[in-house]
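*Asks:* please find the sequence and the predicted model below.
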Amino acid sequence: MATLDTRHLVDPELAPLLDAWPNVELSVEMLPAIRARSLPRPPAPPVDVRFDRMEAPGRDGAPAVPLHVYRANGADGALPCILHLHGGGYVAGKASELTDIHRALAADLACAIVSVDYRLAPETCFPGNVEDCYAALDFVMREADALGLDRTRIGVMGESAGGGLAAGLALLARDRGEHALAFQHLIYPMIDDRTCTEPPHPTAGEFIWNRAKNVFGWTALLGHAPGGADVSPYAAAARATDLAGLPPTFISTGALDLFVDEDLLYARRLIAAGVPTELHVYPGAFHAFNLVPGARTAQQSNRDSREALRRALHG
């Protein structure tokens, strides 16, 4: 089933992002330029947040994992913490791109945020990426007292590919049994490689992140073509056959996002498995729509996300 022309379905307040977003297809040759680009951000207000660069020891001889650590000043007692995994299709993105956002969020939520610079594909294929994220989780849990963190209130968050890594990490943490996550917070998560091979929803995936980019990202992560029989659920969380015992979950996505079907199905399966799950689908919204600061749909999405985080962190 072919993707339809869905421009008329786009929320008009979100449309400016479509004109501003670089319309390029992904390739190995393009990756250096894509990784070097910077997206414009609005000026960040001053906040009382401490910032530190740290490293988590790599697992099984892997390199140390760089971390950006933000901690709100002035809070009483140990801080709750968000372990954040950035997006970028598994092939791009870095923690430093989110500095202003994370400083403001840490101040607003009176929490700590640990942002992980995991290794990117295709230079590092699965499982190196999710193992970097697990190394970061292990470090945060083991060093919680020294960092002033409450290890009973540490959860994982990510957008797009970062949401996919967050979901995979939640499964990995559950199955290894070493550390208990308080929540998983998934923003239009990229969790199912089979979306590359199955007919897409006819109104999904025309903008920002399309099927061709999805095939590139999943191929880079897996090191082979997506959609095969033996893909690990720690790479593609939707592959997991048992979702019981996962932490309370927040999922949000756009109705026009390529990932809308896989995200809806994952939420449905979490609910069926007895996992407390909050789900939001925003009409007229495509991938990365919440980056449009003046659009009411983006503002609502960001409010919903922030308030869910507040409840997860502070009860």
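*Replies:* In hand now; what should we look at?
*Asks:* from here on, contacts and neighbour counts on C-alpha atoms
*Replies:* Fine.
*Asks:* quick one: the helices in the stretch 151-300 of the chain?
*Replies:* Along the stretch 151-300 of the chain, counting by DSSP state H, counting those that start in this stretch, helices occupy 161-176, 211-222, 260-272, 296-314.
*Asks:* show residues contacting the first one.
*Replies:* This points to helix 161-176. 84-90, 129-130, 133-134, 156-158, 179-181, 184-191, 233-237, 243, 245-247 (CA atoms under 8 Å, 6 or more residues apart in numbering).
*Asks:* in this protein, which strand has the most residues?
*Replies:* Longest strand in the chain, counting residues (DSSP state E): strand 149-159.
*Asks:* list buried residues within the contacts of helix 161-176.
*Replies:* Listed as buried from those are 84-90, 129-130, 133-134, 156-158, 179-181, 184-191, 233-237, 243, 246-247; burial here means 16 or more other CA atoms under 10 Å.
*Asks:* quick revisit: so which of the helices of the stretch 151-300 of the chain is the most surrounded?
*Replies:* Of all the helices of the stretch 151-300 of the chain, helix 161-176 has the most neighbours on average by mean count of other CA atoms under 10 Å, namely a mean of 24.
*Asks:* between helix 211-222 and that one, find me the angle.
*Replies:* Following axes from the mean of the first three to the mean of the last three CA atoms, to 10 degrees, one obtains 40 degrees for the angle between helix 161-176 and helix 211-222.
*Asks:* what angle do helix 161-176 and strand 149-159 make?
*Replies:* 130 degrees.
*Asks:* for helix 161-176, what is the distance to the chain centroid?
*Replies:* Centre-to-centre, helix 161-176 and its host chain are 10 Å apart (CA atoms, centre = their mean, to the nearest Å).
*Asks:* same thing with stretch 293-312?
*Replies:* 15 Å.
*Asks:* what's in contact with that stretch?
*Replies:* Contacts with stretch 293-312, where a contact means CA under 8 Å, 6+ apart, come from 13-14, 109, 153, 182-183, 185, 250, 252, 282, 285, 289-292.
*Asks:* this is the other structure I want to compare:
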Amino acid sequence: MSRPALDPELNTLLAGMPLVQEITPELLTDLRGMTAVPVEPLLAGRALNRREITVPVSGPVSGPVPGQEGARIPMTILTPTDAGAEPGDRAGAPCVYWIHGGGMIMGDRFSQLDIPLEWLDRLGAVVVTVDYRLAPEAGGTTPVEDCYQGLLWLAEHAAELGIDPDRIVVAGASAGGGLAAGVTLMARDRGTPALAAQVLICPMLDHRNTTASSRQYAGDPGVWTRETNVFAWKALLGDLPDDQVPAYASPARADDLSGLPTTYVDAGSAEVFRDEDVEYATRIWAAGGQAELHVWAGGFHGFDALFPEAALSATARRTRTDWLTRTLTRPEPARD
């Protein structure tokens, strides 16, 4: 199939990057080691407090993961400092709950962390980033349930963390975007916590791989191909029939997208997830919800995370940050 052309600058940058057509179990082991991100360079020079915690999680609704009863998930809390103030002294800050990407098969809570750190810098937002158990060791709804349990802990401790409970945003990239969508559906259906917004960056939403964009990005090496996508979803879901896949794991399967918080969705025109992301935003509008959608011409999957200095990446990141600024800015109180 023919494909949209890549942005010329991104195309040049991509030429120097090793690409694969399909991840295998053997390659996954290597990639997990290669994708571990040291967080210290990202935090260096920033005025913030860092706190590490672990949160106990129960198993998913289908039952606990064998051998992982009593599991705890790590979370990192990053709070901007105000002239030496302690984190709990900063009442009313917005909060970004960050869920990392990696196809639900790799990555950790520091992956793509530079994206929400921009929001910490610009908005004074508290950033809470969560680890979740990865497939294939933990499949089904386990990753999204882990993320939801972390969100519940965050909401319950909002006052202690100096967070405005009315300005909590769930955000993530790629698989993290799909998990953010799943967590948001859970929060709606279970009645807690209230969310101000969800930010879905090139989200991984649909296990079925039936779209035109999925078929376009097959047969050749790439950043994230149809073949790799099939591998990742199978790692998560095994051989579960389509009609039994929970919508919390594959949010495109949700019958009802009403009642969701305001939503930001973006993707590249030259990536596997393009069409499922456009469809998700379209269905939010159809349900009477509010969504802002951007499809960046010539962008491949994760372009702005891999090459943030590129012109198209800078535009995409600035546009996303401007939207979040508008969404989280409190209106000025009325004057008499």
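*Replies:* That came through fine. Keep in mind that what you see is a predicted model, and the values were worked out from it rather than measured.
*Asks:* TM-score of the superposition?
*Replies:* Superposed pair, TM-score by TM-score structural alignment, normalised by the length of structure 1: 0.91. Supporting alignment: 308 aligned residues with a CA RMSD of 2.2 Å.
*Asks:* nearest to Ala56 of structure 1 among the contacts of stretch 293-312 of structure 1?
*Replies:* Sorting the contacts of stretch 293-312 of structure 1 by how near they are to Ala56 of structure 1, with CA to CA, puts Arg153 at the top with 19.4 Å.
*Asks:* show me what contacts that closest one?
*Replies:* Applying CA under 8 Å, 6+ apart, one finds that Arg153 of structure 1 lies in contact with 80-81, 181-182, 312-313.
*Asks:* quick one: the residue mapped onto it from structure 2 and Thr262 of structure 2, what's the gap?
*Replies:* Mapped onto structure 2 by TM-score structural alignment, Arg153 of structure 1 lines up with Arg167. To Thr262 of structure 2, Arg167 of structure 2 is 12 Å away according to CA to CA, to the nearest Å.
*Asks:* list residues touching both of the two?
*Replies:* The contact lists of Arg167 of structure 2 and Thr262 share 196-197, where a contact means CA under 8 Å, 6+ apart.
*Asks:* for structure 1, which segments count as strands?
*Replies:* Going by DSSP E, structure 1 shows strands at 49-56, 65-72, 79-85, 112-116, 149-159, 184-187, 249-254, 277-282.
*Asks:* what would the ones you listed look like in a markdown table with distance to Gly205 of structure 1?
*Replies:* A markdown table is the format used below for the strands of structure 1 (distance: least, CA to CA, whole Å):
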| stretch | distance to Gly205 of structure 1 |
| --- | --- |
| strand 49-56 | 36 |
| strand 65-72 | 32 |
| strand 79-85 | 22 |
| strand 112-116 | 27 |
| strand 149-159 | 16 |
| strand 184-187 | 16 |
| strand 249-254 | 10 |
| strand 277-282 | 14 |
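*Asks:* so which of those strands comes closest to Ala229 of structure 1?
*Replies:* Using CA to CA, the nearest of the strands of structure 1 to Ala229 of structure 1 is strand 184-187, at 25.0 Å.
*Asks:* list the helices and strands that closest one packs on?
*Replies:* strand 149-159, helix 161-176, strand 249-254 (3 or more CA pairs under 8 Å, 6 or more residues apart in numbering; DSSP states H and E).
*Asks:* check the mean deviation of the longest one from structure 2.
*Replies:* Here helix 161-176 of structure 1, set against structure 2 after superposition, deviates by a mean of 0.5 Å using mean CA distance after the TM-score superposition for structure 1.
*Asks:* report the separation between the nearest residue to Tyr248 of structure 2 once chain neighbours are set aside and Ala254 of structure 2.
*Replies:* Ranked by CA to CA, 6 or more residues apart in numbering and with sequence neighbours excluded, the top spatial neighbour of Tyr248 of structure 2 is Gly182, at 4.4 Å. In this view, Gly182 of structure 2 and Ala254 of structure 2 are 9 Å apart by CA to CA.
*Asks:* and Arg190 of structure 2, by the same measure?
*Replies:* Distance of Arg190 of structure 2 to Ala254 of structure 2, computed by CA to CA: 15 Å.
*Asks:* which of the contacts of Arg153 of structure 1 map to contacts in structure 2?
*Replies:* Contacts conserved in structure 2 for the contacts of Arg153 of structure 1, using both residues aligned by TM-score structural alignment, their matches' CA atoms under 8 Å: 80-81, 181-182, 313.
*Asks:* save those residues as TSV, and put in distance to Leu264 of structure 1 too.
*Replies:* Listed next are the kept ones among the contacts of Arg153 of structure 1 as TSV, based on distance: CA to CA, whole Å:
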residue	distance to Leu264 of structure 1
Pro80	28
Cys81	27
Leu181	22
Ala182	22
Leu313	24
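*Asks:* pick the one among those residues closest to Pro32 of structure 1.
*Replies:* Cys81 (32.0 Å).
*Asks:* residue in structure 2 matching the closest one?
*Replies:* By TM-score structural alignment, Cys81 of structure 1 lines up with Cys95.
*Asks:* please apply the same query to Ala72 of structure 1.
*Replies:* With TM-score structural alignment as the criterion, Ala72 of structure 1 matches Pro80.
*Asks:* excluding chain neighbours, give the residue nearest to that match in space.
*Replies:* Leu48 (4.2 Å).
*Asks:* my guess is the one you found contacts Ala85. True?
*Replies:* No. Between Leu48 of structure 2 and Ala85 no contact is recorded; they are 9.9 Å apart, counting by CA atoms under 8 Å.
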